[in-house]
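# coords please:
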Amino acid sequence: MRVVTAAVAGAVCAAAWWMSFVPIGRALCDGLSPDALGCAGLVYLWVAPISAVVWAVVAWALLRLARPRPVWPTAVLGPVGSFVLALAGALTIVGMRARPPEIVGVLVVTISAGVGYALAAAVTAGYGGRRDGAEHRGQDG
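Here you go, the predicted model:
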């Protein structure tokens, strides 16, 4: 259940990130050439990272409300895994020289975030457990 909860929280927040990041970028670059260096720098170096941090905090809050303990390892490793998977998916699409519709960007980001958060939850599932060694001796104390 922990993995499913993390995957849903990550996917929802990633979709919300994409749906907020793209319109903000379009609004800021309104009237500028899409190839303008200032527009690309503003959007990709300021808007995208700041909004990603905001949505990562929202994902942490959602995981905290769902109460899988501890939350912080999943909240830290989830965005890292999501970024790596989204980058791999985007580079694959670019490498194929495909011209997909805009919805593909949302799907790549959402699916990679869901998988990234699920992997983070699975990897950190045993973190913070019992450390007294009793689980190996059959003593449940």
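
# Going by C-alpha atoms from here, please, whenever you check contacts or count neighbours.
OK.

# longest helix in this structure, by residue count?
Across the chain, the longest stretch assigned as helix under DSSP state H is helix 2-28.

# now the other sequence, so there's something to compare against:
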Amino acid sequence: MRVVTAAVVGALCAAAWSMSFVPIGKSLCVGTSAMGCVGLIFLWVAPISAVVWAVVVWALLRLARWRPVWPTAVLGPVVSFVLALAAGLTAVGMRLRPSENDSVLVVTITTGIGYALAAAVTGGYGGRRDGAEHRGQDG
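I've put the predicted structure just below:
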């Protein structure tokens, strides 16, 4: 259930993150060149909004009483970025021409998988131990 919770929260925030580019781009790129707009979006807006949405994911997982929240909140975006980059490079290699809605779907799916993997990997991190691993080892 923990993996599903992290996947859903990550996917919803990733969808909101990727869909926020269109309104931000329309408002910021008025009167600028195409290269200036691309530079503005991908060098400033995307990283800043990614950090903001990562904080939102952290807050939502914290609200859902996820313990510990910080390993999943840190590892989730990293794994999601790697998966989205691999999916994007695969689409370019296959010479696909995805529409805007397809790219939102790819980002949402890869982020859901990324947060699910991060939750599975960090699921036992910082958990309580009963000390059994040290019993009988005293000299």
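
# Just the TM-score for the two chains, thanks.
TM-score of the superposed chains, computed with TM-score structural alignment, normalised by the length of structure 2, equals 0.90; 135 aligned residues with a CA RMSD of 1.6 Å.

# after the longest helix of structure 1 comes which helix or strand?
Proceeding N to C from helix 2-28 of structure 1, the next assigned helix or strand is helix 37-42, under DSSP states H and E.

# need the next SSE after that following helix, C-terminal direction.
That would be, after helix 37-42 of structure 1 and using DSSP H and E, helix 48-66.

# Could you tell me which residues make contact with the equivalent of Leu45 of structure 1 over in structure 2?
Using TM-score structural alignment, the partner of Leu45 of structure 1 in structure 2 is Leu43. Neighbouring residues of Leu43 of structure 2 by CA atoms under 8 Å, 6 or more residues apart in numbering: there are none.

# Relative to Ala50 of structure 2, how far out is Leu43 of structure 2?
According to CA to CA, to the nearest Å, Leu43 of structure 2 and Ala50 of structure 2 sit 11 Å apart.

# repeat for Ala16 of structure 2
Distance of Ala16 of structure 2 to Ala50 of structure 2, given as CA to CA: 10 Å.

# re earlier: tell me the helices and strands packed up against the longest helix of structure 1.
Counting contacts by 3 or more CA pairs under 8 Å, 6 or more residues apart in numbering; DSSP states H and E, helix 2-28 of structure 1 is packed against helix 48-66, helix 103-123.

# Could you tell me where the last one falls in structure 2?
Residue correspondence for helix 103-123 of structure 1 in structure 2, counting by TM-score structural alignment: residues 101-121.

# among the helices and strands packed on helix 2-28 of structure 1, which is the most enclosed?
Highest mean neighbour count among the helices and strands packed on helix 2-28 of structure 1 (mean count of other CA atoms under 10 Å): helix 103-123, with a mean of 22.

# how close does that helix sit to structure 2?
In the superposition against structure 2, helix 103-123 of structure 1 averages 0.4 Å from its aligned positions (mean CA distance after the TM-score superposition for structure 1).

# Many thanks, I have nothing further to ask.
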